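# This is a predicted model, with the sequence first.
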Amino acid sequence: MIAKALKWSSIIVVLLSVLFPVGAYFGVVAVFILAIKARKARQLLTELSGDTPVLVMLFCVLLSVIYSRDTLMSIGGAVMICLNAGFYLVLVAELKNIRLERYYNVLNMACALACIFGIYQFASGNLSLQKSWVDEKTFGTLVRIYATLLNPNIFAAYLAMNLSFGLARFRSIRGELLLSINIILSSICLLLTYSRGGFAAFFAAILVLCLLKERKKGVAVYLAAMTGAFVAINSTGYFNRAGLAAIYQDSSSLYRLEIWKAALNMFIDNPIFGHGIGTTWYYLSSGSEKLYRYILHSHNIYLQVAAEMGFAGICTFTYLIAKKLWEGFSILKEKALEDEEYIVQGFIACFAGIAVHGLIDAVVFDPAMSLVFMGYFALYSRVISEHRAEIPVKMKTPVVQRPGTVRLLNSKGALKLLGSKSACEKKYQKEEDKAYQA
């Protein structure tokens, strides 16, 4: 009964992470309580021990807390990371008992509902805009939707992530009705966010997907159509957000440059372990005279990691990215199953989008986005986890039982060294017993 409640609670939190991001964290706490009652702690620790990149990253977070300039603040930041990481581990474990197709349908449903609300915002004008989202000259004339994710750039990054998986999965409209609706709604909403960074992430992700997929033509045509539509709606009227000149003159872009300088100064002040995890929002504005209020993140994931976790964090973060991508490419090289292939392709494309978007924004570290990302990351890691368990036959076989070892122990040189054939056999048996005990 508790196991069933845990499974459904996890699914509900995945939905809430998109539809009600703030409330979703209360759901995460409930999921942890159910996981403890269901005696899943050992299974979760096993998942964590097998996921070396995540384990190393959590250790680096601990170091960041220890060497933080504000320990209490960093403890708060570490708690948020642990909530995300813990929910990720629960999902990876629970997805072994849930059909991947059903779980993916839940992700599609959440996105479709968010998109419907976003389109309603645009049609009704029932939304609240902040001056920092647009150039000060176009404030009040440019309407950017954000749906349930509170910010148009966060919503755009989420849509780019969702479209990466959707286009990797898509086969035909008739066979994938929910997915088709999701792709159409997500495409419309991505354009209505007017997010240059979000579209850059989308473009990079779909370009990588074109390289990974065997059926490239349809994806390439779709990418060309979306690029044309984005340029068209951002190059006409009172606002022009598509040209490079517009980017240089845009007050929101200049504001972002100032934030980057402040984040770089934070890193220079504490280059080894950084200021401490979760301290950016407080210390960033002190790094520049032109920043006068609290800023949640540094609008660049690489500078964010450098500022908060220093050189140690940058190395660990690079290892995490490289290891996860290498595992995905290894699965594709091994000719993964069709249900696994689109997940791996979609996530690699999604990661490429995040890497590009991370140059100009850090929305993946925003609490409203990080939990959403965990839902997709867990899907990918579930596939990785299954393949990680499939150790090659040669590695499963104890060393002393491998043909080469047997031939060596029966060779003349071994007989001469050990003194007799019986001694060789005893040595062989002794090594075999040790292998099985290990």
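Structure's in. What do you need? Just so it is clear, the structure is predicted and the values come from calculations on it, not from any experiment. Residues are numbered from 1 along each chain as shown.
# only C-alpha atoms for contact and neighbour calcs from this point on.
Will do.
# Any buried residues in stretch 227-239, and which?
Using 16 or more other C-alpha atoms under 10 Å as the test for burial, stretch 227-239 gives 227, 230, 233-234, 239.
# hmm, which two among those residues are most spread apart?
Within the buried residues of stretch 227-239, 227 and 239 form the most distant pair, 17.7 Å apart (C-alpha to C-alpha).
# measure residue 10 to residue 119 for me?
Separation of residue 10 from residue 119 (C-alpha to C-alpha, to the nearest Å) stands at 28 Å.
# Tell me which other helices or strands the lengthiest helix in the chain touches.
Counting residues, the longest helix found in the chain (DSSP state H) is helix 301-333. Packing contacts for helix 301-333, counted by 3 or more C-alpha pairs under 8 Å, 6 or more residues apart in numbering; DSSP states H and E, involve helix 52-66, helix 251-269, helix 280-283, helix 338-357, helix 367-389.
# mind listing what's buried in it?
301-314, 316-317, 319-320, 324-325, 327-328, 331-332.
# Equivalent analysis for stretch 80-92, please.
80-81, 84-92.
# could you dump those to JSON lines with distance to residue 355 and secondary structure?
JSON lines is the format used below for those (distance: C-alpha to C-alpha, whole Å; DSSP: H, G, I helix; E, B strand; the rest coil):
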{"residue": "80", "distance to residue 355": "22", "secondary structure": "helix"}
{"residue": "81", "distance to residue 355": "19", "secondary structure": "helix"}
{"residue": "84", "distance to residue 355": "20", "secondary structure": "helix"}
{"residue": "85", "distance to residue 355": "20", "secondary structure": "helix"}
{"residue": "86", "distance to residue 355": "23", "secondary structure": "helix"}
{"residue": "87", "distance to residue 355": "23", "secondary structure": "helix"}
{"residue": "88", "distance to residue 355": "20", "secondary structure": "helix"}
{"residue": "89", "distance to residue 355": "23", "secondary structure": "helix"}
{"residue": "90", "distance to residue 355": "26", "secondary structure": "helix"}
{"residue": "91", "distance to residue 355": "24", "secondary structure": "helix"}
{"residue": "92", "distance to residue 355": "23", "secondary structure": "helix"}
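# Next up, a structure to set beside the first:
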Amino acid sequence: MTGSVFTKPYTSAHNIVSLLYAVVFLLPFTHLFYVPLVIALLLALWRVREHGKQELRIGSLRQAGAAFLLCSFLSVINSPDKLFSLFNWCFLPLMYAVLYILIVTYADSRDIRKNLMLSFFAGAVLVMVYGVWQYTHIIDMATDMAAHDWVDASRFPMLYRRFYSTLENPNLCATYLLMMTSYSGAFFLFEKRRRQKGLLLLLTMGLVVCLALTYSRGAWISLLFILAVYGLEYDKRLFALLLLVPVILFFYQGQVAVRFLSLFSAQDTSIGMRFTMWRNTLRMISDHPLLGCGWGAYYLVYPDYDLLIRRAGVTIFHAHNMYLSVMANVGIPGAIAYFWFYFGHIRYAWRVYRKSQDTFYKAIGLGTIAAITAVAVNGIGDYTLFSIAVSMCFWALMAIGMSSYEDRLETDNR
């Protein structure tokens, strides 16, 4: 796939790949990523018309993905606002599938996968740069904190700032940073060239520092699980780094330590709020076990289960738990399909990691396992994959991992 984009047929795979580079770069910044994504889809459909369905590769988890798409579509039947749920379904699950299939199909070489990861990392650098600039403007940051109620001021009176950059709020940004850290750390471990290893170390350290500044406690715990994955799969000596946590907490008495230790306090209001939402969401699931309350309709239905929220006029978009949120939205069968698809990627990433001799693919495999683990752990106390940017980033990364597996599978079968 060489040569200028302008000298090739408009429907060439090269052009589709170029559009995918633009999509993954734009994901954390703007919803305009839909423009190159839709164009890539139209070009791919034209190629299917010319070459047949054999043009597309869907991946080894196609049954689970198709089952989730069907269940989430059928859940619209139960939505109080069916038009909204259908519209939301088209822009989220359907577009997940489009981006995923396009990457699995057209990221068909090591160079393309490498360039996709470079596009992700380039975007991550800009997210960090903008976020640091934003973080240093303390007056504007304090205004944002107060306007969005991102922290309990009575519990954390000295916490004036939280890093969030272009990702709408600190918790969404934290999940994005977790995903990027999972991969940058994995590539750092396997990189042999000194200059590239140094750059990856700087990138990983920058991501970790920015992650700390989000003050997202669930994300901090998830970061420890990334390290645990590295220790289990790469080198058990990495577990020694976990000893730094109590040392840092003992000697550093700043807001990071205060925020972290608050996890173990019975007085923490956000933890109590979550338990209340979880109980109410379980009631919601018991009332709609098969199809859920409708894709994206959680915020419309939840007030029926929480009188205080209804009286206060507060909007609750999700259950602050990934597992309960998915079940509430699409029902138990849909949730089974979703998590079959979600956790199924660990199996294929592990195969890529174990069987590949190429360190690039080993890093992809390890990074994918770490990212799935981190988001799964973070999902116990939050549901950040409801965000368009965060979820699209996640499924694009999973598609790169699946594409790597499909490529390795074809190589083994030759």
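Structure received. Since we're looking at a predicted model, the values are computed, not measured.
# now what about the TM-score between them?
Once the chains are laid over each other, their TM-score by TM-score structural alignment, normalised by the length of the second structure reads 0.84; 389 aligned residues with a C-alpha RMSD of 2.8 Å.
# Please narrow the buried residues of stretch 227-239 of the first structure to those residing in helices.
Here DSSP H is the test, and these give 227, 230, 233 as lying in helices.
# State the distance from the second one to residue 297 of the first structure.
For residue 230 of the first structure, the distance to residue 297 of the first structure (C-alpha to C-alpha) stands at 27 Å.
# before we move on, what about the last one?
Using C-alpha to C-alpha, we find residue 233 of the first structure at a distance of 29 Å from residue 297 of the first structure.
# try residue 36 of the first structure
33 Å.
# can you map out the helices along the stretch 101-250 of the first structure?
Secondary structure of the stretch 101-250 of the first structure by DSSP state H, counting those that start in this stretch: the helices cover 152-169, 177-192, 196-212, 217-233, 244-249.
# can those go into JSON lines with extra columns for distance to residue 15 of the first structure?
Listed next are these as JSON lines, based on distance: least, C-alpha to C-alpha, whole Å:
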{"stretch": "helix 152-169", "distance to residue 15 of the first structure": "13"}
{"stretch": "helix 177-192", "distance to residue 15 of the first structure": "15"}
{"stretch": "helix 196-212", "distance to residue 15 of the first structure": "22"}
{"stretch": "helix 217-233", "distance to residue 15 of the first structure": "27"}
{"stretch": "helix 244-249", "distance to residue 15 of the first structure": "35"}
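# looking at those, which is buried most?
Among these, ranked by average contacts under mean count of other C-alpha atoms under 10 Å, first place goes to helix 152-169 (a mean of 26).
# coming back round to it: which one of the helices and strands packed on helix 301-333 of the first structure lies closest to residue 41 of the first structure?
Closest among those, once you apply C-alpha to C-alpha, is helix 52-66, at 15.6 Å.
# how close does that closest one sit to the second structure?
Between helix 52-66 of the first structure and the corresponding residues of the second structure, superposition yields a mean separation of 2.5 Å, by mean C-alpha distance after the TM-score superposition for the first structure.
# how far does that helix sit from the chain's center?
Centre-to-centre, helix 52-66 of the first structure and its host chain are 17 Å apart (C-alpha atoms, centre = their mean, to the nearest Å).
# Show me what it is packed up against.
helix 41-50, helix 71-94, helix 301-333.
# at 7 Å instead, please
When contacts are defined as 3 or more C-alpha pairs under 7 Å, 6 or more residues apart in numbering; DSSP states H and E, helix 52-66 of the first structure packs onto helix 71-94, helix 301-333.
# Can you lay out these as TSV showing distance to residue 113 of the first structure?
Below are those laid out as TSV (distance: least, C-alpha to C-alpha, whole Å):
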stretch	distance to residue 113 of the first structure
helix 71-94	22
helix 301-333	28
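# quick one, which of those is nearest to residue 31 of the first structure?
Per C-alpha to C-alpha, nearest to residue 31 of the first structure of these: helix 71-94, 7.7 Å.
# Give me the residues contacting the closest one.
7, 10, 28, 44, 47, 61, 65, 68, 276-279, 371, 374, 378-379, 381-382 (C-alpha atoms under 7 Å, 6 or more residues apart in numbering).
# From the chain's centroid, how far away is that helix?
On the basis of C-alpha atoms, centre = their mean, helix 71-94 of the first structure is displaced by 14 Å from the centre of the chain it belongs to.
# what's the answer for stretch 158-178 of the second structure, then?
For stretch 158-178 of the second structure, the distance to the chain centre is 14 Å (C-alpha atoms, centre = their mean).
# again with stretch 2-15 of the first structure
Centroid separation for stretch 2-15 of the first structure versus its chain: 21 Å, with C-alpha atoms, centre = their mean.
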